[in-house]
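Trainee: This is a predicted model, with the sequence first.
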Amino acid sequence: MKKMVFIGLLLIGLILFIMGGGAKWNMAVASFVDEQSGRVFAQLIQKEETVEEIEFERVLTLVERQPIYMKGATFIRIGELEANQPVAITGEDEEYYELRLGKMPVFVRKGQGTIEKKKLPVIVQTERLAAVKTLRKTAVYNDKDLQSTVLAQLEEGYRYPIVQEEEDWYIVKIGERPGYIDKRSVVLDEGLPVLVYHHIVPRDWMKTMASTVSLENFEQQMGYLAERQFETLTAQQLYDYLEGRLVVPGKAVLITFDDGLLSSKEYAYPILKQYGFTALQHIISSRTYRAQGIQRYDAEGPIQFLTAEEMKEITDVFQLEAHTYGLHNLNKELGTGIALEHVKEEIFADLQRNMEQVPAAVSLAYPYGHYNEEFIAAAKEAGLLIGFTTTEGYATIDVSNYEVSRFGMTEKRSFEQFAAYVDGDMTWQ
């Protein structure tokens, strides 16, 4: 029997060799015991090589350790590149060398270093996997070994994109090279918190708790974000994060408003501006024509929507985004948004009309959170990069950019729930 198993393994190995041609195979034989019969079986495991040596025209090797910066409104330090660690560079200007961390351009100040043609280890198979959060300064090693040399250091308090994981290690790309992060030194990123608001009014004027947050609770929530030094992100920054090409702070949040209600200008806008926060405002553009000019807010009258003139006044805080032109209605019999009754071409035409008023839109909020493949296809064709749902959870890299989760804020939400969500401590069933 043992002889037959041995011959069988040889035959399998021969077949794999023939099928693989000149490809490299890592083969290991692992054994396990069938407890019932006590017999030992052989299991053949094959794994393709994921790291190859590739030659680059311009490879930088520093003589001294240098900070790594990402470029936003200013240069922000997000790590350090160790001396004597060659990395591929993609460009330069008078002051900085440009390389990539994952897919993101990062910069190292010019100083003592050499540029030469050289081979580097490169990950052949990469994927948009996830991100990790650093709780302290974190070493990135050259190999899956704590005794190996350090390629770079990551700063505390950021979310870094990773491309693979192997056993006890996460893999990040720095200057096209794989770097290895000990899983015990970081935590897996739960995703970004995205808040969605609609109507903000003083508590004494509230007529319903549905889709409404009192001014008093909104002030408390924004004060908490400011006190904890949260940064608000734009739709473009969220997209870059989801694509694995942006490092964002651990304390980051995206604030969104749906429907373009006048109450958001009256009450939310001054508070957001006070704290230096930005937010998205998803506009139903057919409703912006219900009034003209600058309105006087009337809490007792019918619900009011922003006019074109009023939208111009809030663009220092609000980024105007898409929420359809005329498809924000509900089929009461079916309980679904009417957009689902339309084909892609009709939805696309509506979005085009919507975007005439919000031409810089990056994201779309699906009416009532209802969407299907036709809606997603139309959004893509319209050039929108993100689709916001009403599914509750965090915005994560491993989910489609057109199915981004948000946390719906109403007066029924407790402050403890709000804090748990933005702090990344909310658990989802």
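Mentor: Yes, it's here. Numbering: from 1, shown residues only.
Trainee: switch to C-alpha atoms for all contacts and neighbour counts from now on
Mentor: OK.
Trainee: can you map out the helices along this structure?
Mentor: 2-20, 215-227, 235-242, 262-263, 269-275, 308-313, 344-355, 373-381, 415-422 (DSSP state H).
Trainee: which parts of the second one are buried?
Mentor: If I follow you right, that is helix 215-227. For helix 215-227, burial by neighbour count (16 or more other Cα atoms under 10 Å) applies to 215, 217, 218, 221, 222, 223, 224, 225, 226.
Trainee: Tell me which residues touch the first one, please.
Mentor: Spelled out, that is residue 215. Residues near residue 215 by Cα atoms under 8 Å, 6 or more residues apart in numbering: 200, 201, 202, 203, 267, 268.
Trainee: structure B:
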Amino acid sequence: MERTGMGKLVMQMAVTIALLGGICAWNLHRADERVAAMLEQGGVQLPVIMYHSILKDEARAGSYVLSPAALEADLDYLQHNGYETVTISELVDFVDGKGDLPAKPVLITFDDGFYNNYLYAYPLLAERDMQAVVSVIGEQTALYTESGQENAYWSYLSAGRLVEMQESGVFEIGNHSYDLHDDSVRKGCLKKRSESVEEYRQMLTDDTHLSQTYLAESGLTPPQCYAYPYGAYSDETEDILKEMGFRCTLTCEERINIISPGDPDSLFLLGRYNRPSGMSTTTFFEKALPGEGS
């Protein structure tokens, strides 16, 4: 009886696994069909690359620290393979029916707003006529604007440097919160369990408004794009940011995006591929660019 019972159990498990496999394959097929339909309707595949700190010191290399040489190799790879950088403004115009995108667009982003982005990334991009968005932590920008300190290892960009970078046309400025990048208080934009929806809304609105106001008063164009600290957000977050006028949000989920004309929502919750050290340019882009790994 035990053997018979075990045999039935094995058969049931095999049937269940087969069914789940069929369901997963069907879902993947449906997903592929949706993507194909979106592309046929004028949608464009948009890979988004996420960088953080750029440092020459190999001892600092890691998941969020890349060397200038590796960044240079990445930029050359993109250009050699026909990719053209786009800005948030161009993406907004595209979904609003006011402009076109290149055949192979790519969005380059830098999170946190480290001074070393100015020191190393800025000239590399400028030399190649490429653009990027740097999403800054408002509190850190204010702190280093006041102190005037500029150190590749630990300083953040001052308002003056940001104005220079924006006016050059190389960088757009994004919002990375004013003071939500300290996970000792909360995890990015996540709502605390103890907060009511009204309290959470007030907190996020106040923090975001503080950053937007500071940047505007510093002579910068108020950002249209919000990069979630740690990629963390709650159910209510998107609606709040949309009500505040944002046109784009950036996550840390790794996937290729489909941007569709006439669909402003396709610019929200954009997936991005984080660029770590310890991986060749070719290997990284085989993962991060559509069709490169096939």
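Mentor: Structure's in. What do you need? All figures in this text were calculated on a predicted structure; none of them were measured in a lab.
Trainee: Quantitatively, what TM-score do the chains reach?
Mentor: Scored against TM-score structural alignment, normalised by the length of the second structure, the superposed chains reach a TM-score of 0.73; 240 aligned residues with a Cα RMSD of 2.6 Å.
Trainee: closest to residue 68 of the first structure out of the helices of the first structure?
Mentor: Closest to residue 68 of the first structure of the helices of the first structure is helix 235-242 (Cα to Cα; 18.2 Å).
Trainee: mean offset of that closest one relative to the second structure (after superposition)
Mentor: Following superposition, helix 235-242 of the first structure is found to deviate from the second structure by 2.9 Å on average (mean Cα distance after the TM-score superposition for the first structure).
Trainee: contact partners of that helix?
Mentor: Residues outside helix 235-242 of the first structure that contact it (Cα under 8 Å, 6+ apart): 246-248, 254, 280, 362-363, 385-386, 395-397, 401.
Trainee: can you tell me how far the nearest residue to residue 141 of the second structure once chain neighbours are set aside sits from residue 266 of the second structure?
Mentor: Using Cα to Cα, 6 or more residues apart in numbering and skipping residues adjacent in sequence, the residue nearest residue 141 of the second structure is residue 158, 5.1 Å away. From residue 158 of the second structure over to residue 266 of the second structure the distance is 32 Å, taken as Cα to Cα, to the nearest Å.
Trainee: circling back: nearest to residue 79 of the first structure among the contacts of helix 235-242 of the first structure?
Mentor: Relative to residue 79 of the first structure, the closest of the contacts of helix 235-242 of the first structure is residue 247; by Cα to Cα it sits at 10.9 Å.
Trainee: Okay, the aligned partner of residue 162 of the second structure in the first structure and residue 385 of the first structure: tell me how far apart.
Mentor: Counting by TM-score structural alignment, residue 162 of the second structure lines up with residue 311 in the first structure. According to Cα to Cα, residue 311 of the first structure stands 22 Å off from residue 385 of the first structure.
Trainee: With residue 289 of the first structure instead?
Mentor: Residue 289 of the first structure sits 27 Å away from residue 385 of the first structure, going by Cα to Cα.
Trainee: Of these two, which one has the most company?
Mentor: Neighbours per residue (other Cα atoms under 10 Å) separate residue 289 of the first structure from residue 385, with residue 385 holding more: 20 against 12.
Trainee: and that one, what does it touch?
Mentor: By Cα under 8 Å, 6+ apart, the contact set of residue 385 of the first structure is 239, 362, 363, 379, 401, 402.
Trainee: and in the second structure, which of these remain?
Mentor: Retained in the second structure (both residues aligned by TM-score structural alignment, their matches' Cα atoms under 8 Å) from the contacts of residue 385 of the first structure: 239, 362, 363, 401, 402.
Trainee: Put together a markdown table for the residues you listed, with distance to residue 421 of the first structure and neighbour count on each row.
Mentor: What follows is these, written out as a markdown table (distance: Cα to Cα, whole Å; neighbours: other Cα atoms under 10 Å):
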| residue | distance to residue 421 of the first structure | neighbour count |
| --- | --- | --- |
| 239 | 20 | 18 |
| 362 | 24 | 23 |
| 363 | 22 | 25 |
| 401 | 20 | 20 |
| 402 | 21 | 23 |
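Trainee: between those residues, which is closest to residue 187 of the first structure?
Mentor: Checking these against residue 187 of the first structure by Cα to Cα gives residue 239 as the nearest, at 21.7 Å.
Trainee: The closest one pairs with which position in the second structure?
Mentor: Mapped onto the second structure by TM-score structural alignment, residue 239 of the first structure lines up with residue 92.
Trainee: Could you measure from its match over to residue 41 of the second structure?
Mentor: Residue 92 of the second structure sits at a distance of 17 Å from residue 41 of the second structure (criterion: Cα to Cα).
Trainee: swap in residue 123 of the second structure?
Mentor: Counting by Cα to Cα - residue 123 of the second structure and residue 41 of the second structure are separated by 37 Å.
Trainee: Which of these two has more residues huddled nearby?
Mentor: Taking other Cα under 10 Å, residue 123 of the second structure and residue 41 do not tie; residue 123 has more neighbours (14 against 11).
Trainee: which residue in the first structure lines up with that one?
Mentor: Counting by TM-score structural alignment, residue 123 of the second structure lines up with residue 270 in the first structure.
Trainee: ok, back up a step: residue 158 and residue 266 of the second structure: which has the busier surroundings?
Mentor: residue 158 (25 against 20).
Trainee: dump the residue contacts of that one.
Mentor: By Cα under 8 Å, 6+ apart, the residues touching residue 158 of the second structure are 115, 141, 142, 144, 145, 148.
Trainee: For those residues, which ones persist in the first structure?
Mentor: Contacts conserved in the first structure for the contacts of residue 158 of the second structure, counting by both residues aligned by TM-score structural alignment, their matches' Cα under 8 Å: 141, 142, 144, 148.
Trainee: Need the nearest residue in space to the third one, chain neighbours excluded.
Mentor: Read it as residue 144 of the second structure. Of all residues not flanking residue 144 of the second structure in the chain, residue 158 sits nearest, at 5.4 Å (Cα to Cα, 6+ apart).
Trainee: Which residue ranges of the stretch 151-294 of the second structure form strands?
Mentor: 171-175, 225-227, 248-250, 257-259, 273-274 (DSSP state E, counting those that start in this stretch).
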